[in-house]
Every structure is written in structure tokens, then in C-alpha cells.
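**Student:** Below is the sequence, then the predicted model.
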Amino acid sequence: MTADGPSIAQRRADLEREFAPWRPRTLDEHFEHVAARFAARPYVITGDRVFTYEDVLRQAHRFADGLAALGVRAGDHVGLLMANYPEYEPLKLAIARAGAVAVPLNYLYRTQELGFVLRQSCSRVLITMTSFRNQDYLAMLDELAPGWERAGSIGFGDLERVLTLDPEGKGEGREGVLDVPELERIGAASPGAARGGLRGPLEMSDIMYTSGTTGEPKGVQLSHDALLRQVYGSAYCRALPDGNRSVFALPCYHMFAYEQGVQAATFVGGAVLPQPRFDAGEYLRAIEQHRVNDVLAVPTMSVALVEHPARRDTDLSSLDRMLSAAAVAPTWLWERIRSDLGVRELTTAYGMTEVGGATVMTQPDDPLEVTASTVGRPKPSGAASEAGGPIAEYRILDPATGEPVPPGEPGELVARGPTTMLGYWNRPEETAAALRDGWLYSGDLGRALPDGSLVITGRSKDLFKSGGELVMPKEVEDFLSGQPGVSQAFVVGVPDDRWGEAGCAFVVPEPGAVPDPAALVEDCRENLARFKVPRHVFVLGADEVPQTPTGKVQKFKLVPIARDRLGADVFVRALSPADSA
């Protein structure tokens, strides 16, 4: 025990007393277990509304019974397109209790992106918001599947039924279409329709979509047990205290928020304060009003918090810890999180959806220089790991030969462990390429320090992260090259002081054409998810595109061209504390 409460070792011991030895459960069985223990405690706090564990469990039962009464069967795929509203948690649990497989959907998808994932995932039911920000999902469905309002064969893949939620009460529902409140009423009139326990812990619970090497999203199949082991490992590594309260605006469809927020809280009887939109002022108000002690963020959010003018007048005395991850952050930012926000336990992490989330983390008592310069070590996970150590075993291999690299040298990160994906949904070739003899080949490059910490040095593919979201350049390139006047397009990630990395597109015009960069950016905004939209567009002559003697484009040589056109200061601002004043 320290002066400020239980030590890190004591908090981990508390977790082990409750959950060791590990007992595999489904997601709904796990929540039944923790709700019995923490029934009266707050679980979801949104504004002034507080939902206890018992409240969420009862609503999840009604939703599950409603789904079963409507014909959802074990193994059916149910798409969930939902921002961080309080209905997300009970709906997610209800899908598991009904024996179905959840397909969390990115609510930034544009029409064609949404259509692709709905078809590819074989979703039979879709639960969707009517709208969010400038996204009109009902209009998207009108375009994709005319007549979607009727139940039964819609003529769009496997989709048979759509349920809607009008979260802000705008009256946007459609006549004849069931909404989420009606689903709950149907469930209340059909108690026991969903029996629970219809699928086992090692069976698939989720198909979570992530960008792939083909430029199309790939559905990562994860089991109930894999998710819960990974979540417990994070709670154990971070040594979350009893009753931990976390605030986040990271979307619940994303592994970061789902693992570190929605699920991690349940292992310690904690509460989550999910924010539908990121607003640094709202974060600060939530911390003060609800005595939040934990913040989940990507570096762009962390910058906004330390720079917000209300920070100095906000009571942040309850705030103890922060997990800031998913993108590179400059050293000055870590220092200001500690000095300006009073965070004592500051951690970062690395992982992939394919391995169930964050398998590498820094420790809450690591020196600041470790957190600022590495992504930590394979995380200790207590009861959830197979041998009581890290949740995943890592190797660093030469991408060309597949052989281990010498100590300290960079190579491709490959991992194996009990949280590794079951495979990509309906993509056997990609699954075989990524999973080899039980090892997951990440495509990420890194090197190991003598203490076992990992430093991410790049990616063997062309992927980059913008605001914590993974961007596949080929997807953007294909769109741009389909625009009038554009012959070719090449997209690279360049350093950005706010987003970590931003897309920089180079377009080669068709003969006689003069593409307008501003118009191309606007076209991207209208047709692509926001995080995929390039921040910079430049026109290049065909003879200016760097190529090998055999005609292959050398995209890495586009980065210095971007530096010259943008100005070198753009590339160093993210490392300078001057912008943080």
C-alpha cells in the first residue's frame, strides 16, 4: 500500500485473486459473472445518466430476447453501426447472448464502403443509427438496397432486416421499420427467447474489419476467449484499480476503445464515459464532474487536452493514468501530459486487430524515456496468458529470408499466442499469408532493445496511421485515379503535428488535363471516410515519378519530394515543443 492507495503489485494481485485460474467464458457469460459481483455500481455514464451493471445486464437480456424473437439464430452475423451511445454496450452483449456474431462497423464509412463490408461479412441483420454528424445511413441504404425497409429477402447479400436507432430524437426513423426501443419491448414480451450460452468461448464472437494489402477491408475473426484474455491482460498490465473510471471518444467499433474501455472496466467493476464526439472541453468536464481517473486517447487528443484553455481551471485531482497510443507522439507531449494533467501512470501500446488488440505495452511505472521512445514489452498478462507471462510471444525476422535478425536489428514482427485471430472472414489466401504455423506476420517493422522493449521502425507495407486510424494508400489511389483528368495516383504518409501522419497524394494528369488539387480533396471528402482523405495533393509530371529501371514506382522517394514542396518545417514541427505553448 502506498500513500495514494494500493501499489501496482497489490492491484495485480487483486485481479489474480478474482480471475485465476483462468476460466474461458463467452462475452455474455463474463458480463453475467461481473454483474453479479458489481450489480449496483455504475458501468456506463453519459452526461447525467448513469447505468449500473444490473441496468445494462437487464437491457442486454431484453435486446437478446428481442433478437431471438425476430429470428436471429446462433451463428448469424449482426452488423452494429453505432457511435458511442449508451445503447452500444447492451446491444453488443445481446448479440453474444443470442449466439450471434457481432460485426462492429466503422460509422465513417461512405456508401460504397458500407455496402462492401455488409456484403462481405454476410450480415443478416443490421442495427444502425439513422444518422451521425453529416452521415445519413438511411439514405445510404436507399442507394445500396432499395426496399430495405421490408423484412425478409432484401436482395442485398444476406441482409434480411434492418433495425434503427434515432439517438438524438430527431424523428428520423422510417415507417414500418423496427427501432431499438421496439426491439427492447419485443424482448420484454418474450422473456427467455435467447437462452444464452448457445456458443462456446472458443467460437467466433466478432468480425472486426481492418484495412488489408488488397486495399479492401478484411474481417478479422476473433473468439470470445481471445478477446477476454487480451482485455484481462491489459487490465493486469496497467494494474487498473478497483472502480477505475475511464473517459474516451475513441469509437467502440475500434479495438482500442472496445478493449481498453468497454471491456477492461468490467474486470475491476469500473465505469466508462464514452463520448460520441471528441471535445477536449467535454473530456475535462467529465473528469471533474465524475471524478474520472483514467483517459484513453490518441496523441492528437492528448495534444488538445494539454493545450485546452480550460485545463488550468479544471479540477483534475482525480486523474491518475492515461493510455495514449495508436500513433507516434513527440517527447514534449509525454512530458506535458505528466506535468500539466498530473498523470502519474502513463502508458502506450502496440498491437493489431489480428492479435486481438494491444499485445505490447509499457508499464505504468516505466521511466518517461521508455514510454516516449518505445512501445514497451510484450505485456505481462497474469492468469490470461498460457504460461503466466506475456500474452504473446514475439520474434523479429528478416522480411526477405524469414530468418531471425541479429539482436538490435530491425525486421518484421511476428507473434503467436492465445489471442491470435481465427483468420480473415472468407479470405483463405490472405489468412494463409498472414498465419503461418501459428505465427501472425504483422507486416510491421521493429527492433528490440536489450531490455526487451520494442521500437517500431516502419511498415513493410505502405500502410500509415492518421489520427490512430490505419490508412491503406491503394484504396485512396484507386479512387483518385478514377477521377476525370487523373491518370495515376500515389499516396504516402507524411509527418503531421496533429494527426501523427497525414495522407499526401501525388497525381499524374492525363494528357492535356489540369487536375485541381482542392477539388480532388473535396471529392475524397465526399466519398471516403474522413481519416482516408489526403491532407495534401500535388500534381506530378509522369517523368517526375521516381521509378526503378524496371518501371516500379519507388514510393519512399515521394516523401522527400513532399518535404520539399511542403517545407522542411512540417516534418519537424511534431518534434518541437514550440507549438505546444
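**Tutor:** Happy to help now that I have it.
**Student:** going forward, measure contacts and count neighbours with C-alpha atoms only.
**Tutor:** OK.
**Student:** Tell me which residues of stretch 334-344 come out buried.
**Tutor:** Under the neighbour-count criterion of 16 or more other CA atoms under 10 Å, stretch 334-344 has 334-338, 340-341, 343 buried.
**Student:** wait, doesn't T371 sit right on T348?
**Tutor:** Yes. Contact criterion CA atoms under 8 Å: T371 and T348 qualify, at 6.4 Å.
**Student:** where do the contact lists of these two overlap?
**Tutor:** T362 (CA atoms under 8 Å, 6 or more residues apart in numbering).
**Student:** So the two - more neighbours on which side?
**Tutor:** Per other CA atoms under 10 Å, whichever of T371 and T348 has more neighbours is T348, with 28 against 24.
**Student:** if I pick the more buried one, what's in contact with it?
**Tutor:** With contact taken as CA under 8 Å, 6+ apart, T348 is in contact with 323-325, 361-362, 371, 375-376.
**Student:** If we use 10 Å, what do you get?
**Tutor:** When contacts are counted by CA atoms under 10 Å, 6 or more residues apart in numbering, T348 touches 238, 296-298, 322-329, 358, 360-364, 370-372, 374-376.
**Student:** Distance of it relative to R238?
**Tutor:** Noted for T348: a distance of 10 Å to R238, by CA to CA, to the nearest Å.
**Student:** Which residues are in contact with each of the two?
**Tutor:** Joint contacts of T348 and R238 (CA under 10 Å, 6+ apart) are 322-323, 361-364.
**Student:** and those, which of them are in strands?
**Tutor:** Among these, DSSP state E puts 322-323, 361 in strands.
**Student:** wait, F538 sits on P517?
**Tutor:** Yes. F538 is in contact with P517 according to CA atoms under 10 Å; the separation is 6.5 Å.
**Student:** of these two, who's got more company?
**Tutor:** For F538 versus P517, the count of surrounding residues by other CA under 10 Å is larger for F538: 19 against 16.
**Student:** Point me to the helix or strand that includes that one.
**Tutor:** Per DSSP states H and E, F538 falls inside strand 536-539.
**Student:** For that strand, give me every contacting residue.
**Tutor:** 486, 489-491, 494, 502-509, 514-521, 561-562, 565-566.
**Student:** how deep is A433 tucked in, by neighbour count?
**Tutor:** Number of residues near A433 (other CA under 10 Å) recorded here: 10.
**Student:** Tell me who's in contact with it.
**Tutor:** Counted by CA under 10 Å, 6+ apart, A433 has contacts 440-441.
**Student:** So it lies in a helix, does it not?
**Tutor:** Yes. Per DSSP: H, G, I helix; E, B strand; the rest coil, A433 lies within a helix segment.
**Student:** Put this next to the first one:
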Amino acid sequence: MFDGFIRDNASWTPRAPAVITPWGRYSYTTFDADIDRVARALADRGIGPGAGVVAVAIAQPYLQLVAIAALARLGVCGAPGRDYGADLRLTDLDDLDAGPPVLRLFPDEAAAILAAEPRRLPQLELDPEDLGQVIPSSGTTRTPRRVGLSWRRIEVGNYANLRSYAAGKAGTWAPVTGVESMLGFSMTVGAWSVGAAVAWGFRIGDIPLLMEQLEPGIIGMTPRQLRELLSILPAGFQPRPDWRVCAAGSLLPAASAREARLRLTPDVRIVYGSTEASLLAVGHAADLEEHPGIVGRTPSGSILEIVGEDGRPVRDGEPGEFRITGERMSQGYLGDPEASAERFRDGWFHTRDVGRRLPDGRLILEGRMDERLDLGGFKFMPQELEQAAFACAGVVDCAAFAAEDAEGITRCWLATVSEPGFDRGRLAQHLAAWPDLPEIHLAWIDAIPRNAMGKIERDVLRERLLAALRGG
């Protein structure tokens, strides 16, 4: 259904850019015609309603977006290339690993398809409850689970996004997280719904030039990507005014938000969501100065409650688990009834995130229930330590985790990535002055392992540390 946004804009603003890549710009007229061309070619190969889920594993940025929209035009459910539960995988790659059956679209064949005379496809009448897209959950602690988005949920979610983090924006939308992520897919659909251009295929190092040259819009990225961007800004960098940066995927440190507001744009937003329930809250990064961990308010259309261990709602200011219900929520995981029963209960999706609500309705996210560190009875969230470490100049990235020593005692560790020439003793002194922190053991690392949305893989860190300790 979202391909209809492209068809509309091809009529209303035919010469406006729909897609911008490092190799070219493509107007809505060109993009719409190419979608018809590729959709015709896929239909000739038997792909249409009833084809199941088709994963798109295409490396060429423009062709990837054309294929995603072409599947929608055919009424076929799409998925990222990494969805190994798909029924078919459409690709232009030779060296794919094991997975679903493959339908190859090689570069010379794709070029011939895009050069063919376009034939307009009729608009389909689809059941809004049919699946339109499958996106794997972020999978920080387990194998990612498959979440199905119906055509209706895509449309309802897009409406919420346009009323919240994307309000009032057109121009250029750059989903740095990738169109395979929930934020990236939502931004891509949202851009086409308002006639904006999707900037796709750019690396982090390209973003400064993009911000200086292209029409300002929205940049969506994880906090880790934001810190990387800030570390590579060139001398004399002068972004065009009115850009908006949206950070999602993990907690945004106040220090990173402050630097971004000074060097990139004053308009930095926090987007808190999940693949299972879409948008949970949106807030202003400036609020982090007063309330570290703040993620904003829940847009209308969903209800978010904070419940205690007894499952009952807690009072404002008291910590508990976030659970959410509403029209943006999925009803379960595809093909995984056990996981669905665990997380989707009594009409609510249980996020496993822990936090509290301020009296004015804004939410503070403290961390995840399964990440809480238990140090001999002293329990605390690793994000408290990470926020403290990020406040030390020279710390590029960090992650707190717990691991048992040779005596079986659980210790708190902080894996740290620092700038070249960083005085490591300064971090120890900085943390010693920070209140209410446990005894900390420091480990220095080249990069913090994170998933596609920037969430820390703490189990990987723990395993690496234990392997290093065993090896002496």
C-alpha cells in the first residue's frame, strides 16, 4: 500500500527527488516508473499475492528501494535480506549464505529491466490485515524474532510518526540505521508519504557533506552512530539550518546529546520504540540535562503502563516494567507461539524495559530487566555506570556488565573505548567521584559489540572477558 504514496507524488510533484544515493538522484516520476518495471519483471516470474514473504538482499541502494516498493505494488510481503524465515530471497549477490530459496537479479539483468518501456500496473485492493512487511526484532539477548506488520499497522504507525518525531519535516530523510531496521523502514515510508527524498547508501563519513549540501530534513541514527559522526566532523563544518536528528535504539547519553545540539542542530529528538509495538515515546534531547534517561511521552493511539512485580500499575515516580497496548502493536511473533505467550499477554506487549513516569507524563528509561546487574545483593542498572562514564571527556563508547572472577564472586566491569592518548587513570578518578556506583573493574577494548540498532551485546562482552582471563 505504501507504494501508493510514490504514485501520488509522481503525479503531484513529478520532478521532486524521491531517492538520493551517492551515485545519483531519482525523481518521483523515474522512481514510480522503475517500480512498475521491476514489479512487472517479478510478476512474470510468478511473484504476486500468495507468494509468501520475500526477503530483499540487494546491495545496490537504489535497486534495493525499488524492489521493496515493487513488492508492495504487487501486494507481496517484504522482509530484510537477513530474514531467514522468508519463503524466498531476492538478491543481486553471488555469495549468499544458507537461507531461503534464491531468486537472483544480476546487475546486467536489472539494468535491462530498468531500461524497458514502463507499463503501469493497476492498483490492487488488499486486505489491510494481510502482512505487508516482516522485520526481525532487535534481539539483544536472544535470536531475533520475526515481527509481522500488516498493511494497516504500517499506515497507522506512519501516521503516528508524522505527528511526532517527523512533524513538520520534508526535505531529505536519511535513515542511517538502515532500511532493514524498524526506524529505517518507518522513516523510508514516512518520507515518501510527505513527498520527501530518501537519502540511502551513504556512510557515516558522508553525512557531514550531506548536511551541508542537501535540503534539510531528518537524520535517523543510533546513539553510537551519532557519537561516531561527532568524532569525524571536519574542520569548518557548516550544516544547513533546520536539520533534525532523531536518535533511537538505545539510551542517548546527555553528553552526546549536548554536543550534537551544539555542532549539528539544536533540534535533536529521542525516539523510543520497539519492533513489536512501534513508537512508544518521543522526546527532546535537551531534557536529558535535567533527567538522564528521559525518552519523552507516548503519542496518542497507544497506552503505556508501568507495572510492578505483581503486575499492577505503580504510582508516578516508582520504577517498574513498561507494557503497552494500542493500534500500533503486533499480536505476536511469527511462528513462535512460546515467545508470543511470554511477551504478549492479556492484550499488552511486555517490553522488559524498566523505568518510571514523571508527574508531567514524560518517561524515564532506566534499562532492561534482563540487564540488571546483581553484585552480591547490590542491584543496579548498567546504564547508570555508562552515563557516568560518558560524562568523562575522551570516552568514545562504553558498556557495563557483570562477570564472575576465579573465586566465583560477581564483579562489575566497564568495557571502554577511548580517544587516542586518553589518560586511563582519569576515568578511574572520574568514576570514583560519582555517587552510588559499585566497585568497578576497567577493561579497554577497540569496539563495543552492538547489534544493528546499536544495542549492547553484553553476553558477548562477558564471554570475551572470561576467555581473556582464562588465557592469562
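**Tutor:** That came through fine. All figures in this text were calculated on a predicted structure; none of them were measured in a lab.
**Student:** what's the TM between chain one and chain two?
**Tutor:** Here the TM-score for the pair of chains, by TM-score structural alignment, normalised by the length of structure 2, is 0.76; 410 aligned residues with a CA RMSD of 3.4 Å.
**Student:** quick one: what's aligned to V78 of structure 1 in structure 2?
**Tutor:** V78 of structure 1 maps onto V54 of structure 2 when the alignment is built from TM-score structural alignment.
**Student:** Which strand or helix spans that match?
**Tutor:** Secondary structure (DSSP H and E) places V54 of structure 2 in strand 53-57.
**Student:** Kindly report the same for L469 of structure 2.
**Tutor:** Per DSSP H and E: helix 458-470 holds L469 of structure 2.
**Student:** Kindly confirm whether my reading is correct that V307 of structure 2 touches T351.
**Tutor:** No. Here V307 of structure 2 lies out of contact with T351, judged by CA under 10 Å, at a distance of 11.1 Å.
**Student:** Show me the common contact partners of those two, please.
**Tutor:** With CA under 10 Å, 6+ apart, V307 of structure 2 and T351 have common neighbours 321-323.
**Student:** Please identify the one among these that lies nearest to L105 of structure 2.
**Tutor:** R323 (42.5 Å; CA to CA).
**Student:** thinking again about what came up before, turn the buried residues of stretch 334-344 of structure 1 into TSV, including secondary structure.
**Tutor:** TSV is the format used below for the buried residues of stretch 334-344 of structure 1 (three-state DSSP):
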residue	secondary structure
W334	helix
E335	helix
R336	helix
I337	helix
R338	helix
D340	helix
L341	helix
V343	coil
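**Student:** quick one: the helices in the stretch 1-150 of structure 2?
**Tutor:** Secondary structure of the stretch 1-150 of structure 2, counting by DSSP state H, counting those that start in this stretch: helices at 3-12, 28-44, 61-73, 107-115.
**Student:** A468 of structure 2: which of those is closest?
**Tutor:** Closest among the helices of the stretch 1-150 of structure 2, using CA to CA: helix 61-73, at 39.6 Å.
**Student:** so is L273 of structure 1 in a helix, a strand, or just coil?
**Tutor:** strand.
**Student:** My read is that it contacts P251, right?
**Tutor:** No. The criterion here is CA under 10 Å, and L273 of structure 1 misses it with P251 at 11.9 Å.
**Student:** Spell out which residues are contacts of both of these two.
**Tutor:** 84-85.
**Student:** Just want to know which of the two has more residues nearby.
**Tutor:** Between L273 of structure 1 and P251, counted using other CA under 10 Å, the more crowded position is L273 (27 against 22).
**Student:** mind checking how far the more buried one is from S246 of structure 1?
**Tutor:** Taken as CA to CA, the span from L273 of structure 1 to S246 of structure 1 is 6 Å.
**Student:** can you list residues touching both of those two?
**Tutor:** 45, 261-262, 286-287, 290, 292, 295.
**Student:** which one of those has the most neighbours?
**Tutor:** Busiest of the shared contacts of L273 and S246 of structure 1 [other CA under 10 Å] is G261, holding 27 neighbours.
**Student:** And I324 of structure 2? What does it align with in structure 1?
**Tutor:** Under the alignment (TM-score structural alignment), I324 of structure 2 pairs with A415 in structure 1.
**Student:** element containing its match, please.
**Tutor:** Secondary structure from DSSP H and E places A415 of structure 1 in strand 411-416.
**Student:** Give me the helices and strands touching that strand, please.
**Tutor:** Here strand 411-416 of structure 1 touches strand 393-397, strand 435-436, strand 439-448, strand 454-459, going by 3 or more CA pairs under 10 Å, 6 or more residues apart in numbering; DSSP states H and E.
**Student:** Reformat those strands as a markdown table; add distance to F571 of structure 1.
**Tutor:** Shown next, in a markdown table, are these (distance: least, CA to CA, whole Å):
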| stretch | distance to F571 of structure 1 |
| --- | --- |
| strand 393-397 | 29 |
| strand 435-436 | 36 |
| strand 439-448 | 21 |
| strand 454-459 | 16 |
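**Student:** Just put those strands in JSON lines and tack on mean neighbour count.
**Tutor:** Listed next are these as JSON lines, based on neighbours: other CA atoms under 10 Å:
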{"stretch": "strand 393-397", "mean neighbour count": "20"}
{"stretch": "strand 435-436", "mean neighbour count": "17"}
{"stretch": "strand 439-448", "mean neighbour count": "21"}
{"stretch": "strand 454-459", "mean neighbour count": "18"}
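**Student:** do you know which of those strands lies nearest E354 of structure 1?
**Tutor:** Taking CA to CA as the criterion, E354 of structure 1 comes closest to strand 439-448 out of these, the separation being 7.7 Å.
**Student:** which bit of structure 2 covers the closest one?
**Tutor:** Mapped onto structure 2 with TM-score structural alignment as the criterion, strand 439-448 of structure 1 occupies residues 348-357.
**Student:** To which residue of structure 2 is E113 of structure 1 aligned?
**Tutor:** Counting by TM-score structural alignment, E113 of structure 1 has no partner.
**Student:** Let's verify E113 of structure 1: helix, strand, or coil?
**Tutor:** Under three-state DSSP, E113 of structure 1 comes out as helix.
**Student:** so how far is V220 of structure 1 from it?
**Tutor:** 17 Å.
**Student:** more crowded one of these two?
**Tutor:** When neighbours are counted by other CA under 10 Å, E113 of structure 1 and V220 differ, and V220 comes out ahead with 25 against 16.
**Student:** Could you tell me which residues make contact with the aligned partner of that one in structure 2?
**Tutor:** Aligning on TM-score structural alignment places V220 of structure 1 opposite V147 in structure 2. Contacts here follow CA under 10 Å, 6+ apart; on that basis V147 of structure 2 touches 131, 133-137, 275-277, 330-335.
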